[in-house]
Structure formats: C-alpha cells, structure tokens
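Novice: Test case, fold it:
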Amino acid sequence: MDAAQLSKFRKLIVSKNLDYYLILTQDEHNSEYVSDADKRREYVTGFTGSAGTAIVGRNYCELATDGRYWLQAADQLGSDWVLRKEGHPGIIPWNKAISIRAKEEGAIVGVDPKLISHETASQMLANGTQLKAVEPNLVDKIWTSKPAEPSSPIFSLPLDKTGASSKSKIADLRFYISSKNRDAIVISALDQIAWLLNLRGSDIEYNPVFKSYCIVTLSEVRLYLNLGREVPELSSKIKVCDYDLLFKDVKDLSKAGMKIEVSSKSSWAIVLAAGENAVISDSEFIANAKAIKNKVEIEGARKAQLYCGVSIVKTLSWLNKELKADKEVTEYEVSEKLQSFRLSLPDFRGPSFETISSSGANAAIIHYTPSPNTCSYVNKNAVFLMDSGCQFLYGTTDTTRTCWFSDKECPSNIKRAYTLVLKGHLALANAQFPPRTSGYQLDALARQFLWHEGLDYVHSTGHGVGSYLNVHEGPVGIGPDAKRWGAELKVGCLISNEPGYYKPKEFGIRIESLIVVQPKNGNKTKNTDFLTFETITLVPFDRNLIDVHLLTNDEINSINSYHAHVKEKLEPLLSDEDLEYLLYHVSPL
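Specialist: Below you'll find the predicted structure:
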C-alpha cells in the first residue's frame, strides 16, 4: 500500500468514527499461514513475514512482530511505519500497548471480529479498551486487486495413513463433550477439522487444509464449506452446509438453549454469536489428541524423514560440487534444485513451508527466503543455512542444517558458535525426563552452552509438527515462555529441536531435527517410566563446522552413533558423489 492508499485508508477509518484499526495476520480460523485472499496485513504494510499485527491510526502506523522478523520488517516497512519488536526486553506486547494508548487518548479501536481471537479481544476489553467490532472488513473495501477466495478440491486421507478413522475420532470428541455437560462444540481451526474428519485440501500454500467450520453435537456433524468446491463422498452422518451460515446456526443453537463449547482461540465473532450459552474453553481437546501421534503416524513420520533426508543430502552434495568447481550458484537456485530432487519422491505433495536458503549475512535473518531476482550468490567462504520441509501423504518434515563448503578452515568464532549450538541440540535430543514435564522446563537444556558465553537466540527451541498437516502445530513445543510452552510432553508427541545463534549482518546458525517423545524403558523412579526423545531426522551434521575440542566424550559418541544410523538408512538410496558426500560427513569423529 503506497502513501496515497494509506491516506485513503485513514480517511475510511475516520469515516467509521474510529481512531485506530487493527489488521491481524490470521484469517477467520486463527491460522498462522493464510491464503493470498487473507493477506490483508501484508497488503497494507508490505511486510511479508508470517507473524505480525498492524495498527493504523489517524496519525500513527505500527507493525508489531517477533524476533524472527525484526531484520526483515525493518527492511520491508516504509517510512510511515514504526516497528514494535515483540519479545525485546522492555517492549510490552502490542495489545497492551494499544490499550494504554487508547485509554490515554479516549480512542476507539476498530477490528474485524472474525479476525481477532476471543482471547485477545477479551484481554483488550479487560484492559479498558474501547474495542469496536467493525464489519465488513475495512481493508477489503480498498483492496481492489484482492485475490479470489480459495476453493481447492477436498480429498479423503485413507486409514493406512491416519491410523484412526474419523468415526472413532468423532466418538472420542462426543465423549468429551458429554463428560463436560455440553451440547455442542464449534471447531474453527482448519488443521483440527482436517484431522477430525481425515480430510485434506490445499487452500493455504504449504498447508494441506481447506477453509471450513465444523459443529459437532451429540447427534450430528455439520461441515461448513464453500458449496461450489469438489468434495469427496462423506458419511451420511456429516451434513455439508454453506460456509456463510455458520454464525446463523451458532446463534440458533444458542437460542435453543444448547451449551456450546468455543475455544478461546476462536474468533471473537463466534463467541458473540454463541452469546450467553458460549462456554469458553482452553482445554483444546482436539489439539491435544492430534498432538499425540499413533503408531501409523509415527511410522509415516519416519518414512517421510527418510525421503526428506535423501533430498537434502543430494542437494548439499550438488552444491558442494558446484562451489568446489567455482561455479556461481544463487540461493534461489539451491531451493529450486532441492525441489527438483523432491518431485520424484513417493507421495510427495509439496513443501511444508517456503525454503530458507541463505548464505553468509542472510543466514542471520531467521526467516529469510530467497527470491529469484534479489537473492545473493552462495559464498563458499561463508556459512550456508538451509531450512526446508516436505509434505507427504504419510507425514510432514522440517529440517535445518548449517554448512561450510570451503577448503579453507572455517573461522574459529563461527566454528565455536556452531559447536555450542550443536551441544545444545544434543543435550535436548538425549534428555531424560519424568512424565508431566513440559517443553518450558526443557528449554534451558538447548540454550545452556550459549548462555555460558553470554549468547542466546530469540526464537523458541521447538514446535509441534503435524501428520501431513501444518508444519507448526500446538499445543506442545519447547521454549522460554511458561504459558505458551507449558503443555505436557507425552509419548507420541512430534516436535522440532532447533537451537540457533545469529550474528546480524555476519552469519546465522541453526540445527533442526524432529524428535518423538518415547518411553525410556528401564529407567524408573517410584515405578514411573521416564521419557526421552527419538531423533527421526536423517541428515548428518557438518563435520567442517564441529570443534571437537569443545565436545565431551559422551557428545562425540552421540554424534557418531547418530551418524552411523544416518549412514545405515541413507547409504542404500544414494550413489556416486552423493554417497561420497554422505560418507565424509558421517565418518566417526
């Protein structure tokens, strides 16, 4: 949005008797990633990151985003915008900041109630904010080139991929509803609906979901969709309804006296529709059930990691060969080569997010993604960081490796930083912990060696990963925020292990593998089995970046054991130079 459009938008805000207007990243379903038709915040600000909130006032514009995007936002925002660095010491969250500002000024803050969670709206109202629900969305009024709403075909995922039928999942959900003395539940999270009904789509790039709502009562299931789309044959007990009828039906159920459970993360609009019969819940029954992968899903995750590992090793081997031949290769060309290797993999359905392929200083931009026209050439005398993921019918992957391709010795400060990150990665991967432990409690294991030298990273250490679903899923994960990462880690939870270190304008390091919570057989206290992690990612660490002198014997043995496992799994699937690259990096330290 240029200055003239911004001025026009401000006049529209004033015409609605508002002082500020909130533009959030998420769609009606509180999705982290959204379709092109829902990228309102990106349209208004020019900032393309996946997290952030824009606040447009009569004389003030602010974008709030977290540490992953500070450098990117500073580069993309125009001069009209102020950047709020969420999570930075001394910086309060945007919703508290605008509440304070609005109270001081007696200002009215407008927002589309379908695009703000009930949780956030409630916090702002409790802080005394004059928050006004405004429909239709004001951005849509001036977005003349707005893309069409997505309407991809929906398809069923078979039992040999899901490990549990939709019938059994619905039965479990109904037991939960009944046990809580409720009559219905409204489900708005797209990955929860896809998981519950064993359906998938492609409405949002990289995420195999479809825009929908779902209401489950003790006697029926209603699925709300754009009725013009292709839908597989569904059970006769699932009623397909028009997407736009959701709010009317919620109001009707409420008028009939039905107690309706609504997640606190659902939109403010849904809670308003449910009225006095809304039961706001933080229990997230479906999210918790989805986070615990069954045996079929775990086997699928292992299979996905095998093929993902092959594609990454082939790509790094190719890049190593090109750079040693002094050929010029762009960051974007690396991401394209990776994709070309993946296209022939069994049941490959596309990337799980946009590939991060970054060289040197670009690697310090945590969520940097190369574009064909503006990216850099890969510098073989600088670190190279590649973070990528796959979607297979049987699993979702997310892997990061940092590499050094030069024949010259890596500078000692970079090598030391990499090894400190690796030590934290190993400490978490090899952790043993009792039941009822949360990711918040384990986070320091990954940071301890960096902390010892006064270093840290601004992102979380791990996130939940879906099963042919969203690459980021809750509620489990690992990080320093007790509230966000306080969910209990249970057997079957699939999460990432990704500590890092970033020196702005110089280099960035991240090492990411996926880990599954498993019982630690034979290790008991008070007759209770301890838990541990199984690392399922199959990509070697870069031996050129490891300072062996900083490692203990146990850490060296752990690396060698992991590399022996990687070699066993990948060697039969590689040939010639790719195998040579693998064998070099997995040779014992």
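
Novice: only C-alpha atoms for contact and neighbour calcs from this point on.
Specialist: OK.

Novice: so how far is T528 from the residue positioned nearest the centre of the chain?
Specialist: Taking C-alpha atoms, centre = their mean, the centroid of the chain lies closest to H472, which sits 2.8 Å from it. In this view, H472 and T528 are 30 Å apart by C-alpha to C-alpha, to the nearest Å.

Novice: Could you also give me the structure for this next sequence, so I can compare it with the first?
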Amino acid sequence: MLMQTHEARLHALREELKRRDLTGFVIPISDEHMSEYVGEYAKRLAWLTGFGGSAGIALVTLDRAVMFVDGRYTLQVRDQVDGKFWDYESIPDTSPADWLRKNATADARIGFDPWLHSRGWAKGMAAALEKKGGELVAVDTNPVDSVWEDQPAPSCAPARPHDEAYTGRSSADKRGAIAEWLKENEYDAAVITALDSIAWLFNIRGSDVSRTPVALSFAIVRSDGTADLFIAPDKVTPELIAHLGNAVSVRDRDAFEDELAAMGGTTVAVDPDRSVAAIFRALDDAGATVKEERDPVVLPKAIKTDAEQAGHRAAQARDGAAIAKFLHFVETEGPKGELTELAASDRLEAFRAESDKLTDLSFDTISGAGPNGAVVHYRVSEETNRTLEPNSVYLVDSGGQYYDGTTDITRTVWVGPDAPGAEVKDRFTRVLKGHIALAMAIFPKGTVGSQLDTLARQFLWQAGIDYAHGTGHGVGAYLGVHEGPQNVGKSRGTKEQALLPGMILSNEPGYYKAGEYGIRIENLVLVHNVEIAGAELESMGFETLTFAPIDRRLTDVAMLTAAELEWLNAYHAKVLEVVGPQLEGERLEWLKAQCAPLSA
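Specialist: Next up is the predicted model:
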C-alpha cells in the first residue's frame, strides 16, 4: 500500500534511519548533476515534505524535522509543509550546519548522499558535527529511495542531436578548445557533470528534465580531444552515434563511477561548485591528482555565437507575438472579473504553442494576481488560484524553450476599468526608470554585474524601497533559463565574472508590496561592443532582445526624463516593427495603440 500522507512518509524515513543506525539524514533539492531543475525521480524533498519551491533543504532526525529555505519561500514553506511535524529555519541566518552546531548530540550520526551534495558542503557539515562529537556518514544508497515506493524511474527519452545551424560551432571544435585548455594547464582530463554543459559541448538536447532541454549523462573530456559520454543505452539512437562521431565513446551511464576509479595516475580538472562529493571521493580513492577548476564549458557557453544570437532574436520575435496576443486577451477578459491565474497561464502557453518550434516552457509560469504577485517566486496551484479582480495589478513572468532560443519575460499590467492609483503608478514608474537605466548603460571592459546593479535600484532607493532578488541572470541558448557565470546583482565577492560581448542576461528590477501587489519589468539583453568617438577604453552596452509592450496605464510620464521617454518611445516603435507583422485585425490595432508615442 502506498504511503499517501507526508506524515507517513516522514515516519517511514525515520524507521529506515534506525535500521541503518543513523540518527538523521539531509535531503536537498538536487540531483547527481547539481541541477537547478531536476527530473521527477530526483524530487525527493518534494515527495517527503510537499515543498514545491526551487531552493531548500531538509534535515530529519529521529525526533526533529527542519526545513531550511531563504526569504523567497518564507510564506510558501508554511503553506506547503505541515508545521505540526516540521520546524522552519531561514537561510542564510541558520544553515543545517549552524543548526547541528547548536542541536547535535555527541552520538549523532547524520547521513548524507554524496551524489547529491558538493564536497565543500560535506566538509562544512562534517566539521560542525565533529565539534559536537558527532559524525557525518556518506550513505551508499539513499534512504528516501528505500521508502519511496512509487518513485519514478529516470527518463529514458532519447538524446537528440542539435543542429549546428543553431549552435554555430561543431562539437569537435568545442572539444578541441577544451583539449587545448587541458594541455595548457598540463591536465589529462576534465570531468563534466552539469547537464547544460554536456548538452552544449556535444551539441545534443533532451527531455529528461522539465523546462530544461537536457539529457541525463556524464562526460569526461581528454587532452587529445576525445571524450567519453556516459548515458543510458535506452537514450542512444543511431542518429546520436552518427552525430557524435568516432572521437566520442558512448558508454553506459552506470559505467561512470568505474571509469573514475580507473583514472589513477592522471591529473583531472573537476568543478567544486558543479560536481558532487562522490566524484571527488572516487578520484581520490583511485589515486588521481584532482585540480579544482571551474567547468571549462561554462564561459564559452555563456558567450553566444553569431548563430545563437540570431536564433535568440528569432525566438524573441516569435515569443513577443505570443505575449502581445496574451496581453490583449488579459486587457479584454480581465476586467470582467472571471479570469483566473491558472486560466490566464494556460492561455499564455496556448499562444506560445502556436509555434512549431516550441518544445516546452522555460520555467513554470508565474501568474500572480493582486497579492500573489508580491510573492517573488509564486507558483499558482488549485489551492492558491485567484481571480484577476477589476482595478488590480497582475504580474506574469514566463518563458518558452524554442529550438533556436530560450525566452524569459515579465510584464506587469493594470486590470481596469478604472485608472490605477498614484502609489502603484509611482512604484511602477520607478521600476521602469531602473529598467531603462540598465538598458541604456555604457560600461568599460572588465565591468562586473554588481557595478551595474545600482543603476536599476537607484530610483527605488530614493523612495526608501528595494527588491530582494538579483537584477539579472544569464540565459542559455535553448538551454537553461538561468545560466552562469554572468549576473547583475549585489556583490558576490571575488569570483564575479566580468561581462563579455555575446553574453545574454535578464534586466528585471521589481517592487513588491506584501499582501497587495507585485511589479517586475523584465527583458533579455545582449552584451555587445559600443564604439565611442574619442574613447580611451573598450566599451560595451546592451542590445534589448525582448519585444512586448510595457503598460502605459501604469506609467507616470511626468516622472520620466526626456532621455527615458525617448528610450520608451523608441522601444515601443521597435516592438511594433518586430511584432506587428505577426498580428492582424483587432490584435494589431490594439498593439498599435499600446505602442503609440507617449508625450510629457
């Protein structure tokens, strides 16, 4: 009989821990690849607790159960995880290691799955337990899997070759560049475990993870340009074999650990932030020399080729038409007081699905009416589904996965029929001014995202308000909607990556009034070189890639400078140029009205 309640699942896990002589176990949101989004088989935390957020970690002991989440999920965790059985802690104020320093006993034996955590995390946890006389224990098999009776199997969907017309570079060329890097550093091989890195390196895509077109696999790239791709046999097709060529050895995914054990005497580069502790342990046990290096795919993947840039522009134009149809729909149906968040989200997906190049959404749509829009990472469900009320704010953050590009756009609109109030217009316009300031930025070579972040926040700060998320994240080329190493946000220390031409980022300042409404305006932008007469420095700026109207009803034109108004009018003219030819009839007339020039 399947265990239907989360209380029963928690009890079963504790019984399994007792059987294994463990006093506790740590359950992260993660898989063997340290992925942000994971396959159904790896959603252990959601199965155990009911938590549906994208960041969190649980610690279960024989008499306590604790959920650790950051500030984005303070409300959500209380809605989804039963407080009768679970305590809540806030990260970064209290981490699992902090909690154990305070609460662990001398006989503590806390288990962890070394295929789900980084080596750095494991060292920190072990040190915290040692101070209390306890022990961190690496388990051979995950105890959650032992009690998850109907756990799905990993996807067996085939891996697909991704056409070079979209990528702009052959896999052989990419592997050759990695081989040169290995030789320059006197390394024999690099272990690549991030799924988007593998997809980019071999020019393959898959459907093993919802919202991200990747195939479950591991890879080892060697200094002679050859590589091993470890992937389940069911996923391998003759087309894939032909695509990969003779220099790539296709091997069973289950052989990966054995290959690590055979790498004794070699020098191997491994990314400590993207590779799990089990990989380091296997290489150390084999006698390999392990060098901690950032995944050599990460930076070249972030710098889009001309073909990838062209694909993004095509995908954005297509996506812009779907967004325009949707915004027209919301303006028509919203004021009737019958349209729900779920119905709106479904209609937006249907508009995107009119394209034969759409393969998936790029993330679960954030469809937030009124107070739900103030929850930054809100996910609508049957339980939380609200109706878009007349005379309220509606926020929709969404994106699509197209063969030629990945999109991510947020629009905040006023649901009429009455005019919005002064406060919401003020907040919206301050967000818009910050968005424009970042979009117009010119900056010298070597600039990092934290140096630009203030541009987007300055007008909010002037009113004594702010937002608690980053201003911009990297975006992949028909890959992850969140991609490093580039970002725009508050300082992240010495590892921050300088922005480089070809990188794509989001530009998404916001404002959130708890219990009332949320505002965010998001476009994607491309870093490109800028020629300045008489300049003494190499300079760069942003090309805006996303085209959809920005709500004119919420814009207080009197708050805009002449330069900001010029930008907004030029942007809307471009929206009409790009999107207009894809619309007709009433929708086209609506778009023309939305894109008409504003005047002071």
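
Novice: Report the TM-score for the pair.
Specialist: After superposition, the two chains reach a TM-score (TM-score structural alignment, normalised by the length of the first structure) of 0.95; 581 aligned residues with a C-alpha RMSD of 1.8 Å.

Novice: Map the residue nearest to the centre of the first structure onto the second structure.
Specialist: Here H472 of the first structure is matched to H482 in the second structure, going by TM-score structural alignment.

Novice: Just list the residues touching its match, thanks.
Specialist: Shown in contact with H482 of the second structure (C-alpha atoms under 8 Å, 6 or more residues apart in numbering): 473-476.

Novice: Now the longest strand seen in the first structure on the second structure. Mean distance?
Specialist: Ranked by residue count and defined by DSSP state E, the top strand of the first structure is strand 513-525. Strand 513-525 of the first structure, aligned to the second structure and superposed, deviates on average by 1.9 Å (mean C-alpha distance after the TM-score superposition for the first structure).

Novice: how far is that strand from where the chain is centred?
Specialist: 24 Å (C-alpha atoms, centre = their mean, to the nearest Å).

Novice: Show residues contacting it.
Specialist: Counting by C-alpha under 8 Å, 6+ apart, 397-400, 429, 432, 489-498, 529-537 sit against strand 513-525 of the first structure.

Novice: Would you show me how to pick out the buried ones of those in PyMOL?
Specialist: PyMOL command restricting these to the buried ones, with burial defined by 16 or more other C-alpha atoms under 10 Å:
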select buried, resi 397+398+399+400+429+432+489+490+491+492+493+494+495+496+497+498+529+530+531+532+533+535+536+537
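
Novice: Would you mind listing the buried residues in stretch 291-301 of the first structure?
Specialist: Neighbour counts over stretch 291-301 of the first structure (16+ other C-alpha under 10 Å) mark 291-294, 297-301 as buried.

Novice: actually stretch 221-240 of the second structure, sorry about that
Specialist: Going by 16+ other C-alpha under 10 Å, stretch 221-240 of the second structure has these buried residues: 221-232, 235-236, 240.

Novice: Other residues contacting that stretch?
Specialist: Contacts for stretch 221-240 of the second structure (C-alpha under 8 Å, 6+ apart): 156-161, 172, 175-176, 178-180, 182-183, 187-192, 216-220, 247-256.

Novice: Kindly report the same for stretch 401-416 of the first structure.
Specialist: 320, 323-324, 380-387, 507, 509-512, 539, 541-542, 544-547, 550.
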